[in-house]
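Visitor: Here you go, sequence then predicted model.
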Amino acid sequence: MTEAAHGGDHDDGGHLPPKDSIKRWFVTTNHKDIGILYLITSLFFLVAGGILALLIRVQLWSSGGTILSAIDYNQAVTLHGLLMVFWFLSPIGFGFANYFVPLQIGAKDLAFPRLNALSYWLYLASGLVVFASFFQGGAFTGGWTMYAPLNMPINTPTIGGTATILGLTLFIISTTVSTINFLTSIHRMRAEGMGLWNLPMFTWSILLTVWMMLFAFAALLAALLLLAYDRVVAYGLGGADAIHYFGPEASGSLLWAHLFWFFGHPEVYIVFFPALGVMFEIFQTFTGRRIVGRKWVILAMVLVAVQSFLVWMHHMFLSAINLEIKTLIMATTIGISLPFDLMVFSMIYTTVKGKVRFATPFLFVLGALLLFILGGITGVFLGAVVLDYEFRGTYWVVAHFHYVMLSGVTALVGGMYYWWPKMTGKMYSEYLGKIHFATYFIGFNLVYLPMFFAWETPRRVFNYGGSHTIWHQMATVGAFVFAFSFVIMFYTLAKSYLHGADAPDNPWEYSQTAEWAISSPPSLENWDGRVSYASGSLEFVSTGPASTQGSTAAADGGTAATDGGAMVASQSEAIEPVDDHEEAHPDHASIWPAAIGGSLFVFFLGLSGLTTGGPMYTAITGVGLLLFLGACLGFGLEQFDAPEPAVAERWPFEGVGKNKLGMWFFLASDVIVFGAVIGAYIFSRIAYGWSEWHHGEVVPPFLWPGMVNTFVLLTSSFTVVLAMVYAERGSKKGLVASLGTTIMLGFLFLGIKAWEWSYEFSHGIYPWTDIWYTSYFVTTGLHGLHVILGMAVAIFMFWRATNGAYLEDDEPVELFGLYWHFVDIVWVFLFPMFYLM
């Protein structure tokens, strides 16, 4: 289904339905619409997670409360954490990112609009899978960190527990799609004259966030795939006595902790950085001056993003890691706090030197700064090994964690008020906004400050000493006050949307970024022509008749940026029009992202009970797979135009096409997935004993199948190169023959691997027989899955090539080649690991 939108000021341009049509929200690929969907859905998950939080606080009114059973309490604690961290905190920040990053960098949309829509529908589908887990015998009960052995199916045996894990896996797939899109967009679609140093602070925060996401979420995806194997395959087929990846056979609990916290600590900054960008934007706007030490602040953010991957073991001070490593990690933990000190002092000094206007957005970001400072100070206690021994596993951690994470929420609420006039075209009530802030700030501190005094209470336990009752009761009262503050927010925003005064294009006197130079709300394609900062100021350059449509503001951080609040507006001479592809009307509608999301919801729901839930789950899985394949076929056949601007800043990827860059980012993420799985093999083997790893009557795998398969895959890489050469030469016959040969070699590889596995199965060797066999089957199985996915794409391309495709545009063949070569290279590593060592 192709629906093109024809821009201008008409939101129902082309065939994209109007905003009051339900159909629009199922087919839209426009970045502003997707941003709104993210915001609304994340607020829904906020309410769901908040209700669970209130249940927790009611249970803790007195020690040993009986509102919830022990199992129900564990479900509430676990799902509260998961929903808030994954389905609310990150998505609400990326709701703003979807809406405003293209506007701030001068783009008409993100690089891959359909992938942007797909990321949203996968996000929604993942959350629905998690909600469904409540009705499948109970959701996961092992805490949001999913520590082993609590994550083992013997301890959390319900189908719903597995559904929770699979829902989170689907969420990670969604974030990976989104990450690739934002990285490609920011690096290749910045307006003329907007170098990386000139990016607005919010866009800078998103750029660093997605770089962290690219690697951190890939590590978590690998961990979740291994955990899904433990639950669906090992437990479902091998029974309670099966060997698991995260079982005790090879220090599985420590392995899970390493994999989870390699993701988990960067996740703190992944969640907080979008809020940090909002804080910088609002501090600049409501103090009337640029952020003090802007370039040093950016360098500090970059340093934090890099260091975030070096401190994960400070979450593991109570484990068996030796003291020397713990001391080193303690030093890196203290080191990562220093860049934050610079950022905090920059905001303070900006406030002191500016002319502060205490509007609602500024109150929230100022409150966020105060809360973050307290959260950071209390976190120093946990960064010291000796003190961490005392505080770990207590409510001190709960309080510290919420002061840090919810300071980000506080800033994002400020962002909601800040950008509300731009998104809706309506002004909100400052009176109600300030009442909301007062209620919010009092309620927040009334919830979490008493937890520091009740710190001896164990985490995730509703029994505590009687001396702590008063503190927990204060926290429970505070929780309801805090919840009521969100009722005020929803009322304020609803009242504004329905009855608020019309907002001007720029309601803030000293706003500096491009979104404030266009209408409120923006038109479908944001602006006619293109954006340019070539002169140092924001200009709208016509791509039609030679004229300059206007210039209204300076680039944030550019040569003509505001200093002390003066809005810069310059008039430049007419610029000759550029006959670029932006004159074509891009498409804004596709039903296939929603179809793929819906099909994967069905598939993952069935997969959760595939081996333990009986024939019904098998049927659901099959239906979901068929729907998914059909939706992917429709997606692949759809003609969808998402033009790339001809004039843009693309450093450091000037010579790399948009699609190729996106493939590079995907493969970089996949490197981490395989790296984590291979790292798990090495860790388990060292923990078990390197020389004792092989044992038993039959030691798989045999050498000759691995050698033959290595030759087969290397040969297939050669045939893919031939396919690319023939496509470049316009030879249909050569292209079809080369793709056909690649497909046959792929089937040969899979056939040899299937024979090998069937032989091993016939001799009593299964993935759950031994930790060695587990590593072998799972790692080569993950590689085999990549081969199958590549084969599906190759068959699709072969069919299209027989109809003459790819002769005029050979880029799809090149992109397929990059993927296939990567799969072959991975096998080159796996062959010696499992066949020679």
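Guide: That came through, no problem.
Visitor: use CA for all of it now, contacts and neighbours both
Guide: Noted.
Visitor: Look up which helix or strand the residue nearest the centre of the chain falls in, please.
Guide: Relative to the mean C-alpha position of the chain, the nearest C-alpha, by Cα atoms, centre = their mean, is the one of residue 175, at 3.1 Å. When elements are assigned from DSSP states H and E, residue 175 belongs to helix 159-188.
Visitor: and the next element down the chain from that helix?
Guide: Beyond helix 159-188 on the C-terminal side, the first helix or strand identified by DSSP H and E is helix 201-228.
Visitor: Count the neighbours of the closest residue to residue 102 other than its chain neighbours for me.
Guide: In space, residue 102 comes closest to residue 109 once its chain neighbours are excluded; the distance is 5.7 Å by Cα to Cα, 6 or more residues apart in numbering. If you count neighbours by other Cα atoms under 10 Å, residue 109 ends up with 29.
Visitor: Please apply the same query to residue 634.
Guide: Using other Cα under 10 Å, residue 634 has 18 neighbouring residues.
Visitor: Quick check: closest non-adjacent residue to it.
Guide: The spatial neighbour of residue 634 that comes closest, neighbours along the chain excluded (Cα to Cα, 6+ apart), is residue 592 at 6.6 Å.
Visitor: returning to that earlier point: thought the residue nearest to residue 102 was touching residue 99?
Guide: No - the criterion here is Cα atoms under 8 Å, and residue 109 misses it with residue 99 at 9.1 Å.
Visitor: got another, please set it beside the one above:
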Amino acid sequence: MAENFPPMTSVKRWFVTTNHKDVGILYLMTALFFLIFGGVMALLFRIQLLEPGGIGILSGSGYNQSVSAHGLLMVFWFLSPFAFGFANYVVPLQIGAKDLAFPRLNALSYWFYLFSGILFAISFFQGGTFEGGWTMYAPLNVPIYTPAMQATTGGTAAILGLTLFVLSTTVGTVNFLTTIHRMRAEGLGLWNMPLFTWSMLLTVWMMLFAFAALLAALLLLSTDRILLTQYFATQQGSSLLWGHLFWFFGHPEVYIVFFPALGMMFEMFQTFTGRRLVGRKWVIIAMVLVAVQSFLVWMHHMFLTAINLEIKTLFMATTIGISLPFDLMVFSLIYTMVKGRIRFTTPFLFSLGALVLFILGGITGVFLGAVVLDYEFRGTYWVVAHFHYVMVSGVTALIGGLYYYWPKITGKMYDEFLGKVNFAVYFVGFNLLYFPMFLAWETPRRVFHYGEGLQIYHQLATLGAFVLGSSFLILFYTLGKSLVSGPDAPDNPWEYARTAEWATTSPPPLENFDGRPTYASGKLEFVDTATDGGTATPGEAARADLERASHDVAQTHEEGHADHASIWPFGIGLGTFVLFLGLSGMTSWVEAFHPEFSSNPSYLYPSITILGVGILGYVLFQFGVEQFETPELAVAERWPFEGIETTKLGVWFFLASDVIVFGAVIGAYVFMRINAGWMNWGPIPEHAWAGLLNTYILLTSSFTVVLALEMARRKSKKGLLASMSVTLLLGLTFMGIKAWEWSEKFAHGDYWFSGLEYSLYYVTTGLHGLHVLLGLLLAGFMIYRVLTVDAYLEDSRPVEYFGLYWHFVDVVWVFLFPLFYLL
């Protein structure tokens, strides 16, 4: 509760906080830790590459693990979370909101992120982490092609850690989409939003769909590794299936990583040239075009597969096409510099450096977009160099952003001289590391053997790696020195910074602003709610806000301010972590039922799994019954979702993501069945009557949910209880029939590992059954709430939200029934 919210010096605060600024700081600090983790992995294999055959500090497996861990850590656990740290801190301030739409879910996304990284780190101690490369290509990503212990425990733990990370991003994505679309200050239309917020809006839109495809791929891979299904372990198109699923995520991911950095560059270029970005509206249009086109180019990563030449040519054209909007953005930044008065501060130097590096990375990427040249360059260090010039140029801009927002976050200024030294060492180290890779392009990727004539380039690259690493030591020293002895920062240390985050104190107080920010007059003002409509200047509001933060917080809570503390997001993260850790070692138990394996499974991992389920059940229940206030904004810009309530919009965004998950899983079924010859097997359940009966049952349950909503609106407790109870019974009946079907298949020896067709049937219907089970748990919880506290009679909206989810589950079954029972 807000009145008991601990101070920032308290350890407790960081476990219970849901405030967006605190969560942003947690993201930034944790991402920097994973930067060090991934950087150490890189230094290890760069040392190994000092000689053409390796100098022997790593075994072949150790080298593969280091390369794989480096890629996974940097792409997933550093790059995107580092950007999300800034987004958490800055976006609500920029749009004039007091917090994100769902503060507890924001905290939950962080704890999922942290525990996913811990699970990945633990995998090193479970016989070895995943060693199949960060792209996890099939069939090298399944147990049969890797050592037994690494395959079944450490490797699986790494995959499950990545799955938990994707759950984190899904929660965060829904939160940011809802916040930006529903909680902008009065008068702040989408067109006029700050460019960093624009970049984050497009980033989370891409994440909503791209990460859902990755989640589907990881779920299928997890079933292969734990349950021994056959999605990626066969010669029936499994490699091509993984390529499609992964790269449908993988190429948008490049822009997901780079867009926040691009938005940060736009903000810093405007601030340190003293002028508005040239062609601002065209830049926004260009970013929208890139976001849309990012989902139309994934097959250029698959030019070396058996895809026909016509399709390859089409994707070559889309690849060249997506570079054109970036040309516009680059020229916009250049013309902004030409027409402005540049101040070469540390943040601007990093931004300018990022622009230079990105131009080189983009130009070298055009080579790979041509089918003929891709045949020559694919699988070589040309790709490694290009990829890093693009991705790490984004890191360069984000480090500039760290310097840019450091005074706002900490209230302290940094040493400008040390900052410039940091940039110089960083820029030299970057180019010394990555540019020789272009010259050593004939080196094959993912191995430490190369021609002797290329040794000098690899030695230069290794030297550059250590120079680049030392730049981060300078960074940490500079920021640490600032915290300890840096001068106090003014509210706005940058002369030409004009976005709303600079209109409050440094650091901002708990509630961000005193009064309500508004752009109704065309400029930023603050409505003084105490005097019913008066306005205050930003400077006056900032000083009043600082005084207000020192008052008794209980008084502010009575005035309708939000709560900021809850321990249950941490508890859910912990419970999920324990559950996933237990699942990572369950393969041996599945092997015990497989006729081809002899296994003596340990009871350790089943015990951990059961413990995780117990913890998760308890904390989810407490999360559900906790009273947590997140007041709805009375006045805000909400186009184009004015008519949709905030939580309902969040549910819609979540369901949109789930549509992609099911679409990818059903698409995998269609792809694999066509590849195997559609008529090679018939409907898996030979008798369709059970599936037809279940279809009627679920459609009937949809009607009872509608009836439950009507009863809640009429405030009929008995009617609500009866309708929800019938829904629960119908759902249980569906699950019972499905369990009977499965038991019949088991009795005839048809298990999920018996063949590809059975893997497809059990996993797809099992994923749907898991959704039904979650819906049943929600229905049971809601019945409990109606019985104990007469819930939903005064506010029927939660029943409506449950109905949306339940109808979605029913619609999915309408697609699954003909696919598996009739065709």
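Guide: Received, thanks. Note that the structure is a prediction, hence the values are computed from the model and not measured.
Visitor: what residue of the second structure matches up with the residue nearest to residue 634 of the first structure?
Guide: Under the alignment (TM-score structural alignment), residue 592 of the first structure pairs with residue 568 in the second structure.
Visitor: Check residue 682 of the first structure too.
Guide: Residue 682 of the first structure maps onto residue 670 in the second structure when the alignment is built from TM-score structural alignment.
Visitor: Do you have the strands of the second structure handy? List them.
Guide: Counting by DSSP state E, one finds strands in the second structure at the ranges 516-518, 525-528, 534-536.
Visitor: in the last one, what counts as buried?
Guide: When you say that, I think you mean strand 534-536 of the second structure. 535, 536 (16 or more other Cα atoms under 10 Å).
Visitor: Now find how far off-centre it is within its chain.
Guide: From the chain centre to the centre of strand 534-536 of the second structure is a distance of 39 Å (Cα atoms, centre = their mean, to the nearest Å).
Visitor: next one: the first one
Guide: Relative to its chain's centre, strand 516-518 of the second structure lies at 30 Å (Cα atoms, centre = their mean).
Visitor: got a list of contacts for it?
Guide: Among residues not part of strand 516-518 of the second structure, those counted as contacts by Cα atoms under 8 Å, 6 or more residues apart in numbering are 96, 185, 186, 187, 188, 524, 525, 526, 527, 528, 529.
Visitor: just curious, which of the residues you listed is nearest to residue 422 of the second structure?
Guide: Lowest distance from residue 422 of the second structure to those (Cα to Cα) belongs to residue 96, with 33.3 Å.
Visitor: Tell me how far that closest one lies from residue 518 of the second structure.
Guide: Shown here: residue 96 of the second structure relative to residue 518 of the second structure, a distance of 8 Å by Cα to Cα, to the nearest Å.
Visitor: joint contacts of those two?
Guide: The contact sets of residue 96 of the second structure and residue 518 overlap at residue 185 (Cα under 8 Å, 6+ apart).
Visitor: one step back: need the strands of the second structure in JSON lines (columns: distance to residue 509 of the second structure).
Guide: Supplementary listing: the strands of the second structure in JSON lines, determined by distance: least, Cα to Cα, whole Å:
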{"stretch": "strand 516-518", "distance to residue 509 of the second structure": "14"}
{"stretch": "strand 525-528", "distance to residue 509 of the second structure": "16"}
{"stretch": "strand 534-536", "distance to residue 509 of the second structure": "17"}
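Visitor: out of the ones you listed, deepest packed?
Guide: Comparing these on average neighbours per residue, with mean count of other Cα atoms under 10 Å, the densest one is strand 516-518 at a mean of 26.
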